[in-house]
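K.L.:
No letters, just coordinates:
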């Protein structure tokens, strides 16, 4: 009976050790992975200027970062034109066209900005813009070459909020 109890206790300890090791391994992995986030935000010195901010919020460096913006397929034709104009402005930066070789943890990149004042040729009709939905697909790799792909839905009616969809 004592031997049986000892065997059960040893088995339970082995299982607990294995589960702890597995959880520890997952935590270590998460602490070294990159995670690229994207959000729509105002420019600090002019709140009527909006741009996209791309940030590595993960703990590891992101390599070969590629960003693709595209309108939400469900948009009707009147909003589609505005979405394409906004995407064209956001895609003007060199890093948006060619990608980023390396984005360190907590490092950010900013797209060109849109204006709603009438003083800028990049101006868009705010009534249309603030009812847009477009998507951002971000592909990148970690140091070991593991590939990641995140797709975000950017809803301008929420103005400063983006929702990760995959």
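P.N.:
Received the coordinates, thanks. Note that the structure is a prediction, hence the values are computed from the model and not measured. Numbering: from 1, shown residues only.
K.L.:
going forward, measure contacts between C-alpha atoms and count neighbours the same way
P.N.:
Will do.
K.L.:
Would you map the strands across the protein?
P.N.:
With strands called from DSSP state E, the chain shows them at 36-43, 46-56, 62-71, 100-103, 108-110, 114-115, 133-141, 147-155, 162-164.
K.L.:
So for residue 90, which of those strands sits nearest?
P.N.:
strand 46-56 (7.1 Å; Cα to Cα).
K.L.:
now the closest one and strand 36-43, what's the angle there?
P.N.:
Taking axes from the mean of the first three to the mean of the last three Cα atoms, to 10 degrees, one finds strand 46-56 and strand 36-43 inclined to each other by 170 degrees.
K.L.:
Leaving out sequence neighbours, find the closest residue to residue 141.
P.N.:
residue 147 (4.4 Å; Cα to Cα, 6 or more residues apart in numbering).
K.L.:
cool, residue 154 as well?
P.N.:
Counting by Cα to Cα, 6+ apart, residue 154 lies nearest to residue 162, which is 4.6 Å off, once chain neighbours are set aside.
K.L.:
Report the contact partners of the one you found.
P.N.:
38-40, 152-155 (Cα atoms under 8 Å, 6 or more residues apart in numbering).
K.L.:
cool, residue 71 as well?
P.N.:
By Cα under 8 Å, 6+ apart, the neighbours of residue 71 are 80, 83-84, 133-135.
K.L.:
Repeat that for residue 149.
P.N.:
By Cα under 8 Å, 6+ apart, the neighbours of residue 149 are 137-140, 166.
K.L.:
Quick check: the farthest pair among those residues?
P.N.:
Greatest spacing in the contacts of residue 149, by Cα to Cα: 140 and 166 (14.0 Å).
K.L.:
out of those two, which sits in the busier spot?
P.N.:
Set residue 140 next to residue 166 and count neighbours by other Cα atoms under 10 Å: residue 140 wins out with 25 against 9.
K.L.:
isn't the more buried one right up against residue 63?
P.N.:
Yes. The pair residue 140 and residue 63 qualifies as a contact (Cα atoms under 8 Å) at a distance of 5.8 Å.
K.L.:
putting a second one here so we can go through both:
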């Protein structure tokens, strides 16, 4: 845990020096240890791909806490990259009014699938059942992130 110790300088959270080499599980655990306000600050300070991998590795209630505190741009990017199961389990952790607001930002092409998966998880009482996504979903999300970056380059 010493490696995960929180270090503050001049009242600001400092990222651990070796965090760039951490696995998604380690980043997710470290983010989960942080107080909610610091969690947002730390997430935004991380390279985005590493932050996404850490987000996907977090438990649903921790993901929900982070997602609900991010700005709209980061929140929309995370919701676009998260798999349907992960997104549904995360949204089920929120209060109904917060869930409704965030669902408005789910890409329209995915909204029906997310709604259906949330209904299924809620009816089975398994909102907490989808915790950590399989490693392949991290790779898929990161590939989508890389693909999205390429599409945004202007045509010559």
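P.N.:
Sure, I can see it. Owing to the predicted nature of the structure, the values given are computational and were not obtained by experimental measurement.
K.L.:
quick one: TM-score?
P.N.:
Here the superposed chains carry a TM-score of 0.23, computed using TM-score structural alignment, normalised by the length of the second structure; 64 aligned residues with a Cα RMSD of 5.0 Å.
K.L.:
thinking again about what came up before, can I get the contacts of residue 71 of the first structure in a markdown table including distance to residue 68 of the first structure?
P.N.:
Listed next are the contacts of residue 71 of the first structure as a markdown table, based on distance: Cα to Cα, whole Å:
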| residue | distance to residue 68 of the first structure |
| --- | --- |
| 80 | 16 |
| 83 | 14 |
| 84 | 12 |
| 133 | 14 |
| 134 | 11 |
| 135 | 8 |
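K.L.:
between these, which is nearest residue 55 of the first structure?
P.N.:
Closest approach to residue 55 of the first structure among those (Cα to Cα): residue 135, at 16.2 Å.
K.L.:
how much space between that closest one and residue 18 of the first structure?
P.N.:
41 Å (Cα to Cα, to the nearest Å).
K.L.:
sorry, back to before: and the strands of the first structure: which comes nearest residue 13 of the first structure?
P.N.:
strand 147-155 (36.1 Å).
K.L.:
could you give the angle of that closest one to strand 62-71?
P.N.:
Using the same axes, to 10 degrees: strand 147-155 of the first structure against strand 62-71 is 30 degrees.
K.L.:
Which residues in strand 147-155 of the first structure does the neighbour count mark as buried?
P.N.:
By neighbour count on 16 or more other Cα atoms under 10 Å, the buried set for strand 147-155 of the first structure is 148, 150-155.
K.L.:
Switch these over to CSV; also include distance to residue 27 of the first structure.
P.N.:
Formatted as CSV, the buried residues of strand 147-155 of the first structure follow (distance: Cα to Cα, whole Å):
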residue, distance to residue 27 of the first structure
148, 18
150, 20
151, 24
152, 24
153, 28
154, 29
155, 32
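K.L.:
In these, find the pair that's most separated.
P.N.:
148 and 155 (22.6 Å).
K.L.:
Is it possible to get the strands of the first structure out as a markdown table so that each row also shows distance to residue 8 of the first structure?
P.N.:
Shown next, in a markdown table, are these (distance: least, Cα to Cα, whole Å):
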| stretch | distance to residue 8 of the first structure |
| --- | --- |
| strand 36-43 | 46 |
| strand 46-56 | 47 |
| strand 62-71 | 46 |
| strand 100-103 | 50 |
| strand 108-110 | 53 |
| strand 114-115 | 66 |
| strand 133-141 | 44 |
| strand 147-155 | 42 |
| strand 162-164 | 45 |
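K.L.:
Of those strands, which is nearest residue 94 of the first structure?
P.N.:
strand 100-103 (9.0 Å).
K.L.:
Quickly name whichever of the contacts of residue 162 of the first structure is closest to residue 6 of the first structure.
P.N.:
residue 152 (52.8 Å).
K.L.:
How much space separates that closest one from residue 20 of the first structure?
P.N.:
For residue 152 of the first structure, the distance to residue 20 of the first structure - Cα to Cα - is 33 Å.
K.L.:
quick check: longest helix of the first structure.
P.N.:
For the first structure, the longest helix by residue count, based on DSSP state H, is helix 2-30.
K.L.:
picking that back up, next, format the contacts of residue 162 of the first structure as CSV and append distance to residue 127 of the first structure.
P.N.:
Output for these, formatted as CSV (distance: Cα to Cα, whole Å):
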residue, distance to residue 127 of the first structure
38, 23
39, 20
40, 17
152, 22
153, 19
154, 16
155, 14
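K.L.:
Tell me which of residue 135 and residue 18 of the first structure has more neighbours.
P.N.:
The neighbour comparison of residue 135 of the first structure against residue 18 (other Cα under 10 Å) goes to residue 135, with 21 against 12.
K.L.:
these two touch, right, the more buried one and residue 150?
P.N.:
No. Taking contacts as Cα under 8 Å, residue 135 of the first structure lies outside contact range of residue 150: 10.3 Å.
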